[in-house]
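Visitor: With the input below, show me the fold.
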Amino acid sequence: MNWIATVVPPRIKNIFSRRDTPENLWIKCPETGQMVFHKDLEQNGYVIPGSNYHMRMTAAQRLASIFDNGAWEDIVAPDVAADPLKFRDEKRYVDRLKDARGKTGMQDAIKVGHGLMDGLPVVVAVQDFEFMGGSLGMAAGEAVVKGLLTAAERGTPFIMFAASGGARMQEGILSLMQMPRTTVAIQRLREARQPYIVVLTNPTTGGVTASYAMLGDVQLAEPGALIGFAGPRVIEQTIREKLPDGFQRSEYLKEHGMVDMVVHRHQLKPTLVRLCRLLTKAPEKAAA
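Guide: All right, here's what the predicted structure looks like:
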């Protein structure tokens, strides 16, 4: 076979082949169905322009939006046993972890960073719902504890962005043990007289809500976030009553005293800066 037959057809095919289109080129609003170009959504802080629906952010995107110039120092948590119970359901737990790490680029559900927020040193932890539903296991618990103790040692506020479906069932009782462990670490931060601020994002449920997500000195929430222990459908089936409109959403919780403020994402960083300066008695940043 000559070169015309082996070389020319593949090149022609490549020239006229259809280019692959990214799957996430357009994003659909879950509430209104509005289609938004992904670049426009990114520039708007992952908030749908028309409906103001707050889309989920990855841990890296959230940290970049909070720290000055999007720069921070990663705080690495101690290593833990990957699969202490040798758990298996439809898939092995180690395989689920491998898939989640490949999908998100994270070691586990929580990423912690230290940096400057409007010139003020802070430690920030972000729970990424894309990593196995932001579930709380040993690795995530170690990350929260490490972040809290680092903030206590360095004398900085600690800000927690919570998003989770609850404790990680594949780790059983070992995941539930992270609830008291994080609570003790929060007390250590308070003994260091540093503020603990929680930002509840959509969704924050289960054992996370029953522990560090509801222990902040100040409780903030993004608009429309689902916040609770059990889900509304489970509660309705249990009590056999119709729940009020907006039940367990951040606005409803604010009206009933469980959340201090509901803050739009565009105002979140300025609000956190004001709170940190107020609670630490830090001076205002000098005007440039």
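Visitor: CA atoms for contacts and neighbours, from now on please.
Guide: Will do.
Visitor: Provide a list of residues in contact with residue 168.
Guide: Taking C-alpha atoms under 8 Å, 6 or more residues apart in numbering, we find residue 168 in contact with 135-137, 175.
Visitor: Next: residue 209.
Guide: Residue 209 neighbours (C-alpha under 8 Å, 6+ apart): 166, 227-229.
Visitor: For it, give its distance to residue 74.
Guide: 25 Å (C-alpha to C-alpha, to the nearest Å).
Visitor: Likewise for residue 124?
Guide: Residue 124 sits at a distance of 10 Å from residue 74 (criterion: C-alpha to C-alpha).
Visitor: for residue 178, same thing?
Guide: Distance, residue 178 to residue 74, by C-alpha to C-alpha: 21 Å.
Visitor: Please give the structure of this sequence too, so both can be compared:
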Amino acid sequence: MPDNKSTEPKRGGWLSRFAPGVRKIVSRRSNDTPDNLWVKDPDSGDMLYRPDLETALWVTPSGRHMRINAETRLRFTFDDGRYEAIATPDVPEDPLKFSDGKSYKDRLSAARKAAGRKDTMMIGAGEIAGTPAVAIVQDFSFMGGSLGTAAGEAFIAAAHAAIERGVPLVCFTAAGGARMQEGALSLMQMARSTLAVQELKDAQLPYVVVLTDPTTGGVTASYAMLGDVHLAEPGALIGFAGARVIESTIREKLPPGFQRAEYLQEKGMVDRVVSRPEMAAVLGGVLSMLMDGRRRAA
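Guide: Prediction:
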């Protein structure tokens, strides 16, 4: 008897709102395609066809905003995906000669080889919905987006680039906290980046923060919460200490959704939660409005 089950992927589905006619893959046959063509939905467990997921800006059918690297973030942000890359400053490597069973130099080397760049921060300049801007992106895939001297210097360089060009600065945050291998030098970057934000304010230039998953630790305690406007991606984890640490300290159960973007918007710490497909347009509108206000006040 002939097998009536079709092996062809179904059409339409969750991607139809992004790109009509693209495929939805409902199952994967083993050994018929390379592994990197398939991505597992962390919520449903379904296997998603990578090109379709890229078309959807790495937002899954369940609405999960998956983590993306710095290059991808910049392409999604600037008009037509075009931007001028701004070099990040060089800093001394392994100033404390730190080792935790593996030398910090070796960890840096492995992270750089995997990411193809020096550290977690990447800077670009271009137009966002028609408004010129400088954007700095923190990439969680590079050592958990940890804040070290390289990230601090990059943030300062981005702020100075915005001031020199007379344009706003947009910062996309994603970090697990300070980089322990740099000790107190890492913690100093909280104060140094705060001073860079003050330089932007002195120049009367907007500073807008986009909080992505996750934004925690010293980053949250410094430049991540100093913006004129704070946007966040849906479901992003945002906080200083972890929920379990807080619960064990206060000996109380935290409310559902605590430290998620939607909860923080409800409590006034986030101005607006914006989905990734809408982010560039919303950012452009915010930047245009803030720059118009600056010009009227001049």
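Visitor: circling back to that earlier point, compare residue 178 and residue 74 of structure 1 (neighbour count), which wins?
Guide: More crowded of residue 178 of structure 1 and residue 74, by other C-alpha atoms under 10 Å: residue 178, with 25 against 13.
Visitor: shouldn't the more buried one be in contact with residue 135?
Guide: No. Residue 178 of structure 1 lies out of contact with residue 135 (C-alpha atoms under 8 Å); the separation is 11.3 Å.
Visitor: Nearest residue to the middle of structure 1?
Guide: With distances taken as C-alpha atoms, centre = their mean, residue 127 lies nearest the centre of structure 1, 3.2 Å away.
Visitor: Can you tell me what that one aligns to in structure 2?
Guide: For residue 127 of structure 1, the aligned position in structure 2 is occupied by residue 138, per TM-score structural alignment.
Visitor: for the stretch 1-150 of structure 2, what spans make up the strands?
Guide: With DSSP state E, counting those that start in this stretch as the criterion, the stretch 1-150 of structure 2 has strands at 10-11, 23-24, 38-40, 47-49, 84-86, 121-128, 131-138.
Visitor: In CSV: these, plus distance to residue 274 of structure 2.
Guide: CSV is the format used below for these (distance: least, C-alpha to C-alpha, whole Å):
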stretch, distance to residue 274 of structure 2
strand 10-11, 28
strand 23-24, 25
strand 38-40, 23
strand 47-49, 23
strand 84-86, 25
strand 121-128, 15
strand 131-138, 17
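Visitor: These: which one's closest to residue 278 of structure 2?
Guide: Of all these, strand 121-128 sits nearest to residue 278 of structure 2, with 12.0 Å by C-alpha to C-alpha.
Visitor: Going by neighbour count, which residues in that closest one are buried?
Guide: 121-128 (16 or more other C-alpha atoms under 10 Å).
Visitor: now swap in stretch 251-264 of structure 1 and tell me
Guide: 251-254, 259-264.
Visitor: which of the residues in stretch 173-182 of structure 1 are buried?
Guide: Those would be 174-176, 178-179, 181-182, for stretch 173-182 of structure 1 by 16+ other C-alpha under 10 Å.
Visitor: Now the corresponding residue of structure 1 for residue 269 of structure 2: which helix or strand?
Guide: Residue 269 of structure 2 maps onto residue 258 in structure 1, with residues paired by TM-score structural alignment. Using DSSP states H and E, residue 258 of structure 1 falls within no helix or strand.
Visitor: who are the neighbours in contact with the nearest residue to residue 258 of structure 1 once chain neighbours are set aside?
Guide: Nearest non-adjacent residue to residue 258 of structure 1, counting by C-alpha to C-alpha, 6 or more residues apart in numbering: residue 219, 7.9 Å away. Residue 219 of structure 1 makes contact with 197-200, 258-261, according to C-alpha under 8 Å, 6+ apart.
Visitor: How much space separates residue 219 of structure 1 from residue 251 of structure 1?
Guide: 13 Å.
Visitor: ditto for residue 76 of structure 1
Guide: Distance from residue 76 of structure 1 to residue 251 of structure 1, counting by C-alpha to C-alpha: 35 Å.
Visitor: I'd say residue 236 of structure 1 and residue 242 touch.
Guide: Yes. Residue 236 of structure 1 is in contact with residue 242 according to C-alpha under 8 Å; the separation is 6.2 Å.
Visitor: ok, the residue lying closest to residue 142 of structure 2 once chain neighbours are set aside - how many residues close by?
Guide: In space, and not counting its chain neighbours, residue 142 of structure 2 is closest to residue 120: 5.1 Å by C-alpha to C-alpha, 6+ apart. For residue 120 of structure 2, the neighbour count with other C-alpha under 10 Å is 27.
Visitor: Nearest spatial neighbour of the aligned residue in structure 1 for residue 118 of structure 2, chain-adjacent residues omitted?
Guide: For residue 118 of structure 2, the aligned position in structure 1 is residue 107, judged by TM-score structural alignment. With sequence-adjacent residues excluded and distances taken as C-alpha to C-alpha, 6+ apart, residue 107 of structure 1 is closest to residue 101, at 5.8 Å.
Visitor: Kindly report the same for residue 202 of structure 1.
Guide: Going by C-alpha to C-alpha, 6+ apart, residue 202 of structure 1 has residue 225 as its nearest residue, at 4.1 Å.
Visitor: Let me see the contact set for the residue opposite the one you found in structure 2 once aligned.
Guide: In structure 2, the residue matched to residue 225 of structure 1 (TM-score structural alignment) is residue 236. Counting by C-alpha under 8 Å, 6+ apart, residue 236 of structure 2 makes contact with 211-215, 260-261.
Visitor: Can you lay out those residues as JSON lines showing neighbour count and secondary structure?
Guide: Converted to JSON lines, the contacts of residue 236 of structure 2 look like this (neighbours: other C-alpha atoms under 10 Å; DSSP: H, G, I helix; E, B strand; the rest coil):
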{"residue": "211", "neighbour count": "27", "secondary structure": "strand"}
{"residue": "212", "neighbour count": "26", "secondary structure": "strand"}
{"residue": "213", "neighbour count": "24", "secondary structure": "strand"}
{"residue": "214", "neighbour count": "22", "secondary structure": "strand"}
{"residue": "215", "neighbour count": "27", "secondary structure": "strand"}
{"residue": "260", "neighbour count": "19", "secondary structure": "strand"}
{"residue": "261", "neighbour count": "28", "secondary structure": "helix"}
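Visitor: for structure 1, which helix is longest?
Guide: helix 138-154 (DSSP state H).
Visitor: and the angle for the helix or strand just after it with helix 138-154?
Guide: Downstream of helix 138-154 of structure 1, the first helix or strand assigned by DSSP H and E is strand 158-164. Interaxial angle, strand 158-164 of structure 1 versus helix 138-154 (axes from the mean of the first three to the mean of the last three C-alpha atoms, to 10 degrees): 170 degrees.
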